[in-house]
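# just the structure for this:
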Amino acid sequence: MVREIVVYPDKRLKLISKEVESFNGALHDLLDDMYETMRARNGVGLAAIQVGIDLRALIINIPLEDTDGEHDQPKENTLEMINPVIIEKDGSEKFQEGCLSIPGIYEEVERAKHVKVEYCDRDGHKHTIEDNDFLAIAIQHEMDHLDGKVFIEKLSYMKRKKFEKEWKRRLKEA
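Okay, here's the model as predicted:
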């Protein structure tokens, strides 16, 4: 089921998400709905809080390009991370980011180039993943949501002011 996306400046985006304690059918349904919602909005990642659920759960599915140049995100390629914790990070890289909760805005954000993360899958089994590419950026972006942060908070003061002005104008026009 496609759920509604929580859009900035909704106060729920400031919530610090709670640890997942039950790896049950309700969690599985939430993860499945998050996948459908992310696909419907052409996203590459989604945190549970973005659909109004304050649990430490996120998904990432980086599109694969097929032989026809089409992009696909098969469900089996979805990385589901429950209660993720960054245990190592280093380096620095700037990357243009966007967010389903702040549609139409893209800005350069600086993040760690390399991350190593421990997390649980939907059944509660522990895993570790390490990356120094786009996946590392996506993980950090989605994990920020779990801590009540959105990517525009990482912008310089001037860029943030410009964003706020532009966003208010857009909301008035909507």
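
# use CA for all of it now, contacts and neighbours both
Will do.

# in space, what's closest to the residue nearest the centre of the chain - neighbours in sequence excluded?
For the chain, the residue whose C-alpha lies nearest the mean C-alpha position (CA atoms, centre = their mean) is residue 142; its distance is 2.9 Å. For residue 142, ignoring the flanking residues on the chain, the nearest one in space by CA to CA, 6 or more residues apart in numbering is residue 47 at 5.7 Å.

# what residues are up against the one you found?
34, 56, 57, 58, 59, 142, 143, 145, 146 (CA atoms under 8 Å, 6 or more residues apart in numbering).

# just among the residues you listed, which is most surrounded?
Highest neighbour count within the contacts of residue 47, by other CA atoms under 10 Å: residue 57, with 31 neighbours.

# the nearest residue to residue 7 once chain neighbours are set aside: neighbour count?
Leaving aside its sequence neighbours, residue 7 sits nearest to residue 101 (CA to CA, 6+ apart; 4.3 Å). Neighbourhood size, residue 101 [other CA under 10 Å]: 19.

# what's the distance between residue 101 and residue 80?
19 Å (CA to CA, to the nearest Å).

# structure for this one too, so we can compare:
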Amino acid sequence: MILPIVAYGDPVLRKVGIDIDKDYPDLDILIENMKETMTNASGVGLAAPQIGKAIRLFVVNATPFSEDEELDSEERKFLATFDKVFINAKILKEEGDEWAFNEGCLSIPDIREDVFRQEKITIEYLDENFEKHTDVIKGIAARVVQHEYDHIEGILFTDKISSLKKRLIKKKLENISKGKIRADYRMKFPLLKRK
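From the prediction side, this is the model:
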């Protein structure tokens, strides 16, 4: 089932997610719904807060980046199969040079900004079968994971841009929270005035 994506301004996007266990109600259905919602919105990641749930869960499918001819063949090959579920994730280490990449967010449609992040992470998480993993991820895949991880920490990509850029997009952000935006997918707006 395709779920509505929560728009900028909703308090759930600012909550630090809580850990869940394998008894979380209908977890397998929730994960499938999140994957379907992400794909429907042409996203490469979706975190539970973006569908109104303040829990430590996000899904990532970076395969669309595998078509990028500017990336080396090894990274494209890695991205082609990078489709994962992250439960109770914890980034243990971020390392390497910070590099800029133009990011967007399904909760903040029509706004894209360059965000600086480190190039390599070590992350510990549980998969959908509650098996524990510790992975070292780099490049575009690391960036996607860092972006989604920020969501379960109550952080948005707009928090990582300069104060000048924040001032320049302030009105756009207000309009998004009021529903004065057109998205190609279902959204839930916190300040939408019903007529």
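
# hmm, back to that, aligned partner of the residue nearest to the centre of structure 1 in structure 2?
Alignment note (TM-score structural alignment): residue 142 of structure 1 maps to residue 148 of structure 2.

# could you check which helix or strand contains its match?
Under the criterion of DSSP states H and E, residue 148 of structure 2 resides in helix 139-152.

# from residue 44 of structure 2, how far out is residue 67 of structure 2?
Distance from residue 67 of structure 2 to residue 44 of structure 2, by CA to CA: 13 Å.

# do residue 166 of structure 2 as well
From residue 166 of structure 2 across to residue 44 of structure 2, the span is 24 Å (CA to CA).

# between those two, who's got more neighbours?
residue 44 (23 against 15).

# check contacts around that one.
Here residue 44 of structure 2 is in contact with 38, 60, 61, 62, 63, 64, 144 (CA under 8 Å, 6+ apart).

# counterpart of the residue nearest to residue 7 of structure 1 in structure 2?
Using TM-score structural alignment, the partner of residue 101 of structure 1 in structure 2 is residue 107.

# mind listing what that match touches?
Residues in contact with residue 107 of structure 2 (CA under 8 Å, 6+ apart) are 5, 6, 7, 8, 50.

# quick check: end-to-end length of stretch 153-162 of structure 1?
First-to-last residue span, stretch 153-162 of structure 1, CA to CA: 12 Å.

# Provide the aligned range in structure 2 for that stretch.
So stretch 153-162 of structure 1 sits over residues 159-168 in structure 2, by TM-score structural alignment.

# distance from stretch 138-149 of structure 1 to the middle of the chain?
Taking CA atoms, centre = their mean, to the nearest Å, one finds stretch 138-149 of structure 1 lying 6 Å from the centre of the chain it belongs to.

# show me the contact partners of that stretch.
Applying CA under 8 Å, 6+ apart, the set of residues contacting stretch 138-149 of structure 1 is 12-17, 44-50, 54-58, 60, 84, 111, 150-151.

# can you flag the buried ones in those?
12-17, 44-50, 54-58, 60, 84, 111, 150-151 (16 or more other CA atoms under 10 Å).

# now, these that are in strands?
45, 46, 47, 57, 58, 60, 84, 111 (DSSP state E).

# residue 129 of structure 1: which of these is nearest?
residue 84 (10.1 Å; CA to CA).
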